[in-house]
Every structure is written in structure tokens, then in C-alpha cells.
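Colleague: fold the stuff below for me.
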Amino acid sequence: MSATIFRNVHLLDLDRADGMTSITDVLILNGCIANVGDALTPPQGATIIDGKGDLLMPGLINAHFHSSVNHMKGRLASLPLELFMLYESPALEALRPTPREAYLRTMLGCIEMLRTGTTAVQDDCFFVPEPTPEIIDAICQAYADSGIRANIALDEPEMSEVEKLPFLGDLAPPEWREILTRRPKNSGGELLSLYHHLIDNWHGAGMGRIGAAVSCSAPQRVTPEYFAALDDLSRKHDLPVFAHMLETKLQRVLGHEKFGGRSLVRYTHDLGLLSDRMQVIHAIWVDGEDLDLIAAAGANVAHNPNSNLRLGSGLMPLREILDRGISVSLGVDEAIADDAVNMWSVMKTAGMIHTLSGHDPDRWPSARDVLQAATAGGGRAMRRHGLGTLEIGAPADVILVDLSTLAFLPLNDLVRQLVHVELGNSVRLTMVAGVVVAESGHVTSVDEKSLLAEAREMFRGKAAILERAAVEVAPLVPLYRAMHDKAVARDVGMTRNLSGGLV
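Modeller: Sure thing, here's the model as predicted:
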């Protein structure tokens, strides 16, 4: 039996006016929160951690992430999503990673998250040029070794560029049509075989920390048959389903062009695939009918405000989502659409950007709304009971926040200062499943120093390859810009950016 007692800690309590309990003790047994109370008696051999009057709170949950570009921070200018993806994930053989490269780039994200108090992540992992069992294993092994809690899915499309994007077929010159109508290498059946590899080998690994999820990437990027097969896998194993929906105005236009006027949410509902297992990612260009469908299905929404700003995607209607009782989680999205893997930064943006949504301050999200999304909301998205809370029986994924740092000096309002002031520098200790994995700003579960040195050398050597890949895709940029411009000129009955006011 493994046992730890935190002595002399305040506990985060969003139901209290001051946001925290009085000083108390917390007992951790076998990876779960076992008891809370004063002067608890430790089991024999228990580890005692003196909280020194600091705050014990649930670890933050990065509920939407793409680890595949952890090594590309700062490489790209801000661009609309459809242009950005040309550089982010071109299916070029030159970009195929070795298993060690995949392991190291995944570990970069793990180290950054654990250092700053993110204890769990949902990785909607994409693969360039396509997934293989060896690369899947390397990614999962990194998560297992780091000590973080993770759900991993294979974000792989089946459809060609012309099939999944509007206007492109008509705009493309003849010399590009063969490439743009070519489907990805792996069929739906081959992707399902890779999912069986992921589930059979990794679901439940790491003493239950590592789990599988399924991903259609986005409804327009897969066939209905493969989408349904993923849903069957999800139902059989109770796995989250990841689906990017209505991230950009172009995706709203797509419904008019390819789905008979139906939005991607309505299309998914009509397929019978909108469920309480689904995470609707982004949900920016949604209307009231879309939100009613999401609420009725019990699906949850992943909000990625830093990424949305970086790519100019628009402002998600957060208040309308919360008003319908839809569970919201927060995510980084990816290291090149945020340029950090820091959930405190995501919370800070989420706590401020929605003041632009209207003039009624009573409708703006509170710091409590934001912190709830970054903890318990993420736990619900991961389908792990109690995750993101300090309930008895919940997984002991907790962080100790030093209340003597400048972020809390003076301590005026704990919850607001957690959301608006803290950036992860005050995290004294990170624990996942009852095991301390980071302390005093360093990850302790792996040899952090040697891994970072190896990654620095490896990715320095990849810079030239990334530059050549950018040159190779550059001729497509004017075509995709023309597609983007045609889509944004279309009136879709709403706006989610500042060019015409937010409606």
C-alpha cells in the first residue's frame, strides 16, 4: 500500500467565498484521495509532506492537445487554420519521425505540463506522413514514463483535400488536381487495425494512467462508415470521441456546400453519432440549434482560446454554451498554435477574451467558471470519475501551489489570482495518481536534464528538413488563400470576429 499525507494545507473549494478551506490534512492511499481532516493519523510507512499553509488543488487538465508539433514552437506566423495546416502537417516522407524522435517530442510536452501543474492531457495525435505501430508505441511510452495521465487518439483523415474542403476542386489548376484528390495512404480498415493496437497494448497501461480515445479528426474528414466504426469502438470501451467542429467560418460554409445546408453538428447528429462520449472541439461558428443538439446529446465542448486567437478563428460563444448546461473543458490545442504548453496561460485568456462578447458584465465568465473548466470540466471530458476534483475516492492528481509567491502577494481573491495572475511559477509539487512527478520546477519521474539535451540536439538537426518542407508546400498557399477568401466572403448569418461585430 502506498500512502502520503499532506499536512497543513488549504484545499481549493470553489463553493466558498474565499475559494479555500481552512488548514487541514489530506490522506492519499493507492493513488486516490482517501480522507480529509484535521491531524490525520498516517499509516505505517506513509510519506509526510508539509504543505506549510499552501494550497492543494486539483491538477490542471489539458483537455485538447496535439503533441506531434511540440518541437515546432514559434515556427509559423499567425495564419487562418486552413493555410496554417499546410505547414503544420503536410504528408511528406521527409517529415517521417523515428520512434526516438516521436518519444522525445512527446516528452517535451510532458515536461512542460508537469513542471507547471498540468496533471492530465488528451492527445489528439496526428501522424506525418501516416501512423505506424512503432510511432504509436513511442508516444504512449513517453506518456507512461513521464508519469502524466493521458488519453491518446489517432487523428487521421480518410478523405482527400477536395472532398473535405469547399471550392477547392473548382479553384485548383490541373497540375494540382491529382494531389488534391488523392486520399491518405491508410484506409478506414487499416486505421481501425491501428486502433486495436493502441487499445490492446496501451489502454489501461501505467497503472491506469494511460488510456485510449478515438478521433474522427473532424466529421468532414472521414467517411460515415469509419466514423460509425469509431463510435462503436468508443461505446465498447467507454472511450472519449474527439471531433473538431466549426472551428472556422470556412467550416460553416462547408455545411452549405457539401452537407445540404446542415452544419457539421447537425450532420453528426443526423448520423446518430453525437453522444455523451463526444468532445466537440472549438465550437466557434455554432448557432443556437447546434448548441441545443450538443446539450441534448450530453456532449462536452473543448475551448482553446489561445489557439483561436493565434489562428484568427473567432470567439466561441461561451456564455450561450454554459447557459445550456454544456460541460466545457480547456485545452492548449498545440505548441505552434499557442507556442506554449501552459494551461495557466489558457485560463488567463479564457478569463478575459469573452469580455468582448457583449456589454453586459453579468454575462462574462467568472474566474470560477474558468477554473472549473480547467479541472472538473477536463475530468468529465476524459471520462475519469472524480478527476479534476478533491472528492474522496478521486484520483490523487493534485498540485501544491505556494501562496507566498508574488502572484498571491497580497492575497486579495484566491480564485481570481489563480486565473489572472499565476502562470505556473508557484507550483511547488505535482502529483499524479499519488506519485510525486515534479517538484521545485523540475520533473522527477525521468532524467529531465539528459532528455532535454538529447531533444535539443535532435531537433536542431531537423530545422533544415522543416524549412525544405515549407518550401515544398508554398506553391499551394495562393490556392488555399483563394479558397479561404471565398469562404469568408459568404454571409452565414453570424459573425464570430471583430470585423463586423460579434453577433
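Colleague: when you work out contacts or count neighbours from here on, use the C-alpha atoms and nothing else.
Modeller: OK.
Colleague: next, count neighbours for the closest residue to Ala433 other than its chain neighbours.
Modeller: Spatial nearest neighbour of Ala433, chain neighbours left out: Gly31 (4.2 Å); criterion: C-alpha to C-alpha, 6 or more residues apart in numbering. Residues near Gly31, counting by other C-alpha atoms under 10 Å, number 21.
Colleague: identify the residues contacting Gly31.
Modeller: Counting by C-alpha atoms under 8 Å, 6 or more residues apart in numbering, Gly31 touches Ser2, Pro395, Ala396, Val432, Ala433, Gly434, Val435.
Colleague: could I get the residues you listed as TSV with secondary structure, neighbour count and distance to Phe84?
Modeller: Listed next are those as TSV, based on DSSP: H, G, I helix; E, B strand; the rest coil; neighbours: other C-alpha atoms under 10 Å; distance: C-alpha to C-alpha, whole Å:
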residue	secondary structure	neighbour count	distance to Phe84
Ser2	coil	15	47
Pro395	strand	26	37
Ala396	coil	29	38
Val432	strand	26	34
Ala433	coil	24	37
Gly434	coil	21	40
Val435	strand	20	39
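Colleague: give me the longest helix you can find in the chain.
Modeller: Secondary structure assigned by DSSP state H gives helix 99-115 as the longest helix of the chain.
Colleague: one more, please, to line up against the first structure:
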Amino acid sequence: MFVNINIDIDNMTHEGVFCVSGTSPDTCNPFASAIPVPTPVAIARDSPSVLLRNVLVPDVTSYARRDVVLANGKIEAIANANEADVPTGAEVIDCTHRMLMPGFVNAHTHSTEHWTRGLILPLPLELWVLELMRHTPVGDKGWHDEDSFVRTAAAYGGLSAIHCGAEAMLSGCTAIVDHLFARNADDVGAAVQGYKALGIRAFIAPMLNDDAVFYSNYIPRARDAEGRNAAIAEGGCPCCAMGKDGVFRTAKDGRDPAKTEAALALWKECVERYHDPAGGIEIVVGPVTAYSASEELLRGCAEIRKKYNLLGHAFARDAGSAVKHLRDTGFLDTGGRPTSCAHTVWLDDEEIRIMAECNATAVHNPLSNLRLGSGVMPVARFREAGVNVAIGCDGSCSSDGQDMLEAIKSATILAPIQTPDYRDWPRASDLALNVAARNGYKGVGTNAGVIEVGAEADVTLWDLTAMSMLPRTDPLSLLIQGSRTQSKAAGSALNSAWVRGKRVIAFGELVGVDLAKLREILIAAQPEYRDMSVTNPTTDSASTASAEVEYRAAMGLDPSNETEPRSAYKFEEHRALYDPHLT
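Modeller: The predicted model follows:
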């Protein structure tokens, strides 16, 4: 398969061709042409069966040497070291200095955020998301200014999917759940092409909503909005909030029925055009959030999932009604394939119980939750309640990368702040093998994530002689909790990876994707640097400034025109390190 990538910026065309050996360029669907064709790594993905001889295989508490055979897309056999017969035509790899791991699942990300990573000021989620949407290539401060939403080619999403997927793969991921911002089916198709070029297993959830006012419901309403408005009417200082004439909103913005129908139609179109489980691509039904999706939209989502037997994916960051709302509309448990919910930081015990009853997966995103000030997910409480917990990197604008090892490390070192009993602190090996791998694949309904006969061959092979894996102590702890030295001489810790039995990484390099050419394309796509001060909500635009006014009032951070005492505002304990009571 050849995948051409084209992007037109300021009437200039840039192209790179990413090839997988053994296929014809006639099958590609080009985006355009200009940069010379790179030379692919000279290893075919469709190689014969593989015997991994004398490989180190970890479990949570110990290691064993084994011979492992990969064939027909599965782990076909496991034997004692140096005892397995060589299958006919098999490639034999001496793994005396290698460790075999199940692949990780990056269980929640947003690939299009790659274009804005590093750009946004330290802001909470509710204000951060408005800056994100304005400054992406399709935002009103994007590649074509106010016309960006219409004029920016779908190729931008294909490029960011490759960028996102490549980073995830090079940190040990063999599958990814992409909550994808999509304007139309072509945006989804571009991401599909990008992930197929990489060979990663991709679960793509077009991220849609039906708010009448785009993203306005991300901003919480002030609990004393009516009192504040009355004070303003009596001569208080003007507030410049989000409501009509600058007053505070007193009700949630409603839905747009046309958007409801358009969203449901787009999910159906994407399923019919791109859903290809046998080819490693699944379309997932993924509304933006429970509070930016109407009851009608969520019930329609549940029906689509039942009709096509699809996975579901949604945000469930807030406490209160989010999880109950997803359950009551039939979205959380359709009786078919599972549902995963991202973040789940502020859920109470009842909602955690509902998650367990509905066999839903809670996705821990430690990096973005910390960066956005959302707090720390109480992972132990979820696991004790029987909830399947996975790990995600989240989008690169809120986590600044797709390094799954970094996400697992963060999850490991956050655990001790939640209990003083060190016997309850999870091992890095537990979070890597059971949460990031086994539970990650359980969350997407796929028989992988384990080194067991019959499991699908989504596996990774790590070089124990790489500098980051030395000196020889506990290799899995070194992998998760150590560093990754940036030097050729230091060696790449990740040697190889297989997805559905096909080799997608060899000798530390992606098979079939030339990253040097990808770098050239990304440089050409956004040739100038920007200062993060452009994302200051108070000066970015009138709409972001008014959103900040309402947000600060809602969170008890602005005493002007306040009609309730600050002591009435309380943040739930144990999810944040600051004093939960405002004074």
C-alpha cells in the first residue's frame, strides 16, 4: 500500500509518499506531489511466521525465558526456551537480549490536536478547549483565517493521524482510540489512510455534538447567575459574560435538531465507508461529551451502535449526571460491544458502580488531567469496584505528546499520593501489563494485550542492551520508570512490533513510513513558530474573554458582583492537592 499525503498551504503543494513494501502505487489515493519518494525499510509486513527464540517474557512479579511463535495473525505457540520447532519458512529471531511485551492501547487521544501542541497557555479544560478550537488548522485562527473551517483540506487530519500514531507506536502502542474532530466523512477518511499507512490498529471515533452554540456548554454556569444579573441591573459593574447583552447565562444552551440529524448521518456514513475490523480499522460512535450531546443524540447513538455492533466512546469527566445520563439514554451499555469513558476524575461511588454494572471502561489520562488542573483519577477505587481501567495519552495539546511510556510512568508515580499504605501502591509492571495492555484491549473488545496462545499478535519486542535498559536490574521497571536517551549510539529500546501478526516496526524504525519526510511535510505545513500569548482568553477574542468571566464566576474565583459566599464553593477532596475549600 502506498499512501500519498498532500497539503496545500498558501498555494504551495507538499507531498510525501509513505510506502509499505510488496504493494503497488496504483492502489494509493493521493493527496498530491512535490517531495521525492522516500525509501521504505526493506522488510515486508506480510512476512512468514516468526519464531522469537529465547525471549524474556514478563508477568507482574517475575520473568521467564520462552520460545514464542507468531503466525496467522496470532500467537500460535509458546514453549520453553530453545525447545520450539522452527515452523516451515519461519523467520527466526535470536531474542537472548530481547523482552517480549503485549502491545499497549492508547485508549484515548485526539489526533488533530497535534497541530496546536505546546501552544496554549496553562488553562483549565473549559477555557483551554475554546483556545484549541480557535487555533487548529480548521479554526477561525487557522490556516485560512475565518475561512479555515471550509477551506482547509482533509489532508491536515491525515498528517496529524500519522504524527500521532507514529509517536504512540514508537512508545509501544499497537492500538489507538482516536476521538477525532471531524467536519465530514473525508476528514475521517484521511485519518483512516494515515493509520493504514502506519499499520497500527485504529479505533476512530468521530467526535460530534448537537449544541446550538458550538462548545458553549463546556463553560459551567455560575450558581448565583440570577443574583449577579440582578446586582448588575441595579448598577453593579458590567460583567461582559456569555449571555445576551453580556449578562450571565441562567440555563444550558439547547440543541440544534439539524445538527442532531447531521451527526447521526455522518456516523452512519463513516461506518458504511470505513468500518473494516478485519483490516484493523473500526469506526466508533463518540459524542463529544455527555453535556454537549442532547438526549436525542445519545439515544440515536445507541441505536446506531446496536445496528452495526459498534464500540462507544465518550467523555465522562464531570460528576453529577454524566454517567447516569449515558446509562439512561442507552449509550453506556447497548448489550453489544463495550463503551469507554475518558477521564472519569470526578465520578462518585454511585457512578463508579454504574460503570462496573455496565461493563464500561474508565480511561485514566494522568498527563492531561494534571496539565488542565482536572485532578487525579482515583484509579484504585475504580479497580476495587470491578471497573475495567485503561490508560490514554489524551490529545497532544493537553498532554504535549503521545508517549505511552510517559503516561504509564505518570500513572505509577501518582498512585502514592492517594494512600500512605505503600502495600497498595501498584507496580509499574501491573499498570503496564494489566492496565495499559490487557485492560486496554478489553476496553476495545479485542482478544489481545496478553502473551497467550490464541491471542492476536499485537506485540512489541524491546532491546535489553539499549542504554535506557541498563544496567541490568528489573527490565520492565526500567522501561516504564526510566528515561529514553536520545542518541543513535545509545540504542533504541523498542526493537520491533507486530500488529495483527504483521511487522510494523523493525530495528527501531517504522516499516514503510519515512519519518524524515514526514518531518519535512510538517515543517512546510506550519513554517513559522507562534507565541503562546496568542491563546490568552482575555485578549484572544470577545467570546473567549466572556467565557473566562463566566468560568471564574462559576468556580468561585471572582468575587465581583458575587451573591454567594466563597465558602459555598468546595472542590472534592483527594482529587486535587490544593485546599478544597475556597476562603
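Colleague: re earlier: what do we get in the second structure for the residue nearest to Ala433 of the first structure?
Modeller: Correspondence of Gly31 of the first structure to the second structure, assessed by TM-score structural alignment: Gly73.
Colleague: which stretch of helix or strand covers the residue most central in space within the first structure?
Modeller: Central residue of the first structure (C-alpha atoms, centre = their mean): His64, 1.2 Å from the mean position. His64 of the first structure is part of strand 60-66, with elements assigned from DSSP states H and E.
Colleague: do Ala205 of the first structure as well
Modeller: Assessed by DSSP H and E, Ala205 of the first structure sits outside every helix and strand.
Colleague: mind checking how far it is from Ser426 of the first structure?
Modeller: To Ser426 of the first structure, Ala205 of the first structure is 31 Å away according to C-alpha to C-alpha, to the nearest Å.
Colleague: quick one, which of these two is more surrounded?
Modeller: Ser426 (21 against 16).
Colleague: measure the more buried one to Ile48 of the first structure for me?
Modeller: Ser426 of the first structure sits at a distance of 21 Å from Ile48 of the first structure (criterion: C-alpha to C-alpha).
Colleague: same deal with Met382 of the first structure?
Modeller: Separation of Met382 of the first structure from Ile48 of the first structure (C-alpha to C-alpha): 30 Å.
Colleague: for the two, indicate the residue with more neighbours.
Modeller: Just comparing Met382 of the first structure and Ile48: by other C-alpha under 10 Å the higher neighbour count belongs to Met382, 30 against 13.
Colleague: that one -> the second structure?
Modeller: That one, Met382 of the first structure, aligns with Val444 by TM-score structural alignment.
Colleague: and for Pro361 of the first structure?
Modeller: Per TM-score structural alignment, Pro361 of the first structure is aligned with Tyr422.
Colleague: isn't that match up against Pro416?
Modeller: Yes - counting by C-alpha atoms under 8 Å, Pro416 is a contact partner of Tyr422 of the second structure at 7.0 Å.
Colleague: so for those two, which sits in the more crowded spot?
Modeller: Shown here are Tyr422 of the second structure and Pro416; by other C-alpha under 10 Å, Pro416 has more neighbours (15 against 9).
Colleague: residues near Ser89 of the first structure, how many?
Modeller: Based on other C-alpha under 10 Å, the number of other residues close to Ser89 of the first structure is 16.
Colleague: what's the match for it in the second structure?
Modeller: Matched to the second structure by TM-score structural alignment, Ser89 of the first structure sits across from Met133.
Colleague: name the element that match belongs to?
Modeller: Met133 of the second structure is part of helix 125-135, with elements assigned from DSSP H and E.
Colleague: ok now do Arg496 of the first structure, which residues does it touch?
Modeller: Residues in contact with Arg496 of the first structure (C-alpha under 8 Å, 6+ apart) are Ile284, Trp285, Ser313, Gly314, Leu315, Met316, Leu502, Val503.
Colleague: now the first one. Nearest residue, chain neighbours left out?
Modeller: Spatial nearest neighbour of Ile284 of the first structure, chain neighbours left out: Met316 (4.2 Å); criterion: C-alpha to C-alpha, 6+ apart.
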